[in-house]
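In: here is my input; please provide its structure:
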Amino acid sequence: MKNSTLTAAFVAGSMAFGATAQADILDVHMNIPKDLTFLADSAKLMDETLRNMSGGDSGFQLYGAGELVPAGEILENVSSGAIPAGWSFLGQWGGQVPVAQIGATPFGAGPEALAAWLHVGGGLEIVQRGFDPLNIKIMACHVTNPEPGGWFNKEINSVEDFNGLKMRMSGVGARVLNEFGASAQYLPAGEIYLALERGRIDATEFSLPIIDKDLGFNQIAKYYYYPGWHQPGSADILMINMDVWNGMSETEQAMYEAACQVSLQWTLAYAPSAQIPQIEEFEAGGTIVKTFPDEVLAELRVVTERVLNAEAEKDPLYGEAYRSMKDFVASSGRWTALQTLPAE
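Out: As a prediction, the model looks like this:
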């Protein structure tokens, strides 16, 4: 079992909080507003944990999307050393680093399985190899629970309803929808509401209900569809310029690993119970919550498999990651099935 991360967390947890730090306070540039519910909170928690461990010597100075660096330019700036670190959705960088697409796999790993594969199943080591040429160290410190299928202003009764639909969606899911005639593309969080309001897009997905509320989608879209076939689990990462990372002491690196685990476990624990009250609030305000028809999900699954297999053939490292994750999920899934109790 690959447990270097957990070992580092144990070592750091046993150290005195007054340990000397080398890198001091790290400037971290985010791809989202720094006050965004849940998605930004995990970065703030990691900052707090680092400061507590180090007696205030280590931590983050967080910058929201666009404060100093546009959200879409974080990767290249961390790579060049223009900025020391960034915090973003892993899948955002799939165009530049194909293996990053594994950060959200349609019909793929759920949050617990994704976190386990990344940290004890060898997943993070595979993904890291895609970032090594860019001189970037990555840490998977946040996993988001399954997201809703999206906000729409028309009902989705068959896959034909995706034809001509302009939708904000990122990653592999966007390519799957485009196979059905949609025009799906990535938009940063801060641009989605205005695009939906002005008709540049007809529909959107973004994140969990508690986060979608902050962005106001319920004010301009009528239907809220489930399940989130495109993103059953997704990873956000801390990216650190490798020269900065290598300049840290072993003590500080261990503290970073441990603080990352604290944030990761918080994201897994916090998200599930917070969503239903928010969905009920949406419904009270007039939102219509619906589920995609089984036939639609079945056709989406078929096309997803074709798109993922094509990507695996095109990029060997992505293919290695995809096969590794599928094998890990199948193995852990059997264990879960064996231990599942019958419903009352």
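In: only C-alpha atoms from now on, for both contacts and neighbour counts.
Out: Fine.
In: just how off-centre is the strand or helix carrying Met46 within its chain?
Out: For Met46, the enclosing helix or strand under DSSP states H and E is helix 41-54. In terms of CA atoms, centre = their mean, to the nearest Å, the gap separating the centre of helix 41-54 from the centre of its chain is 19 Å.
In: and this one, please, so the two structures can be compared:
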Amino acid sequence: MDRRSFMTKAALGGAAGTVALAAPAVAQSNPKINWRVTSSFPKALDTIYGAAETMAKYVAEMTEGNLTLQVFPAGELVPGLEAADAVSAGTVESCHTASYYFWGKDPTYALGTCVPFGLNYRQMNAWLYYGGGIDLLNEFFHTQNLHYLPCGNTGVQMGGWYRKEINSAADLQGLKMRIGGFAGKIIEKLGVVPQQIAGGDIYPSLEKGTIDAAEWVGPYDDEKLGFYKVAPYYYYPGWWEGAPVLSTLVNLDKWNELPANYQQVIATACEAANSNMMASYDWKNPAALRSLVANGAQLRPMPQDVLSAAYDASQEVYAEVSATNETFKKILESQNAFKRDAYLWAQIAEYNFDVFMMGQQQAGKL
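Out: The predicted structure follows:
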């Protein structure tokens, strides 16, 4: 007797009742659900915007199309800088964004992306996935009617495009700069006038001289936006974004309504998209940087006095915010505790290996 014949006969016998009850249970655990995901990014920025599409693709594949997430570019459903508000209010089920865009509501939002002189990419992932970071952040995000999941990272970013050279901290006085997130509050202490401008509006603002400088991401995305044509000086590193996490924020009520297996599917898809996005940037940025330099971009290291002044200013701001915001303080202290240990390890093997290999690259031996 073959297996199919045996199973059919068993179903018709004493086990028939069990089989009849099992089918509806399976159907209930894999219901048809369609969600919308509003992005804070334009579709033209394929790597950042693409992380949400990658996540949605994984979700659809893992649920055989029963759970579908349709991604919309910034502005199609709601403006990019209003994405979290729309999700919290239930207007849209989910968004893909950088949570630090909303730090004005509460500085704690920034810690879900990054803060100046924070963790690097590998450290951030270690803290999120093994250091209890996701749970700590969700203690806060749940109070905003949101559920937080990491879903992408650019790695350390560049320090932006400047119409004039920056030779010392004194050159920052009165500088009008487009800068995202919590960094604007810190760079104000250096005399900069921060501007929060959406990605698509940065180029015309630089071109017209409405702003003097702008940061975005790094070579691959920056080349697409053409900043080198109107602001030739390209500084590094972006001390305010050592590892900016992109996140999927889900309306908390909608999240709680999901079957547990669907929650796990989305979390797994977000984690996979997080890794995928970083790999994509690491592959694309070298060629983009060569292209930018060939087209006139002038690379400049950020002056050391600027870095030192910015670091000191960041510590002042963190102390000020922590004095009145216990949640911010709790999460920041958790990140800092891990950062101290992480750099003890990083400077031993990884750093020395990378420095040696960089020397071989510079000597033309690779």
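In: before we move on, back to that, average offset between the helix holding Met46 of structure 1 and structure 2?
Out: Superposing on structure 2 places helix 41-54 of structure 1 at an average distance of 1.0 Å from its equivalents, by mean CA distance after the TM-score superposition for structure 1.
In: now that helix: buried residues?
Out: 41-54 (16 or more other CA atoms under 10 Å).
In: quick check: that helix aligns to which part of structure 2?
Out: Counting by TM-score structural alignment, helix 41-54 of structure 1 pairs with residues 50-63 of structure 2.
In: can you list contacts of that stretch?
Out: 30, 37, 39, 43, 65-71, 96, 151-152, 248, 262, 265-266, 269-270, 272-274, 276-277 (CA atoms under 8 Å, 6 or more residues apart in numbering).
In: kindly report the same for stretch 57-77 of structure 1.
Out: Here stretch 57-77 of structure 1 has contacts from 20-21, 23-35, 46-51, 83, 86, 93, 188, 239, 252, using CA under 8 Å, 6+ apart.
In: and for stretch 212-231 of structure 1?
Out: The set of residues external to stretch 212-231 of structure 1 that reach it, using CA under 8 Å, 6+ apart, is 36-37, 104-108, 146-155, 172-173, 189, 193, 196-197, 203, 206, 278, 282, 286-292, 297.
In: quick one, which of the residues you listed are buried?
Out: Among the contacts of stretch 212-231 of structure 1, those scoring as buried are 36-37, 104-108, 146-152, 172-173, 189, 193, 196, 203, 206, 278, 282, 287-288, 291-292, 297 (criterion: 16+ other CA under 10 Å).
In: out of these, which are inside strands?
Out: The strands, defined by DSSP state E, take in Gly150, Trp151, Phe152, Ala203, Ile288, Thr291 from these.
In: what's the local residue count around the closest residue to the last one other than its chain neighbours?
Out: Read that as Thr291 of structure 1. Here the nearest residue to Thr291 of structure 1 in space, its sequence neighbours aside, is Tyr226; by CA to CA, 6 or more residues apart in numbering that works out to 4.6 Å. A count of nearby residues for Tyr226 of structure 1, using other CA atoms under 10 Å, gives 17.
In: again, but for the one 4 residues further on
Out: By the criterion of other CA under 10 Å, His230 of structure 1 has 29 neighbours.
In: now do the helices in structure 2.
Out: 3-12, 16-29, 46-62, 83-89, 121-130, 133-141, 183-187, 202-208, 219-225, 252-257, 260-294, 304-322, 326-346, 350-362 (DSSP state H).
In: may I see those arranged in CSV, with distance to Ala170 of structure 2 as well?
Out: Putting the helices of structure 2 into CSV (distance: least, CA to CA, whole Å) gives the following:
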stretch, distance to Ala170 of structure 2
helix 3-12, 80
helix 16-29, 61
helix 46-62, 34
helix 83-89, 37
helix 121-130, 31
helix 133-141, 37
helix 183-187, 13
helix 202-208, 21
helix 219-225, 26
helix 252-257, 46
helix 260-294, 27
helix 304-322, 9
helix 326-346, 29
helix 350-362, 32
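In: closest one to Ala243 of structure 2 among those?
Out: Counting by CA to CA, Ala243 of structure 2 lies closest to helix 121-130 out of the helices of structure 2; the figure is 4.6 Å.
In: residue range for that closest one in structure 1?
Out: Under TM-score structural alignment, the alignment places helix 121-130 of structure 2 onto residues 111-120 of structure 1.
In: just give me the match in structure 1 for Gly191 of structure 2.
Out: For Gly191 of structure 2, the aligned position in structure 1 is occupied by Gly181, per TM-score structural alignment.
In: what about its match, how many neighbours?
Out: Using other CA under 10 Å, Gly181 of structure 1 has 17 neighbouring residues.
In: same thing with Gly184 of structure 2?
Out: In terms of burial, Gly184 of structure 2 registers 19 neighbours under the definition other CA under 10 Å.
In: that one touches Ile197, doesn't it?
Out: No: the pair Gly184 of structure 2 and Ile197 does not pass the contact test of CA atoms under 8 Å, sitting 11.7 Å apart.
In: what is the equivalent residue in structure 1 for Val156 of structure 2?
Out: Taking TM-score structural alignment as the criterion, the aligned counterpart of Val156 of structure 2 in structure 1 is Pro146.
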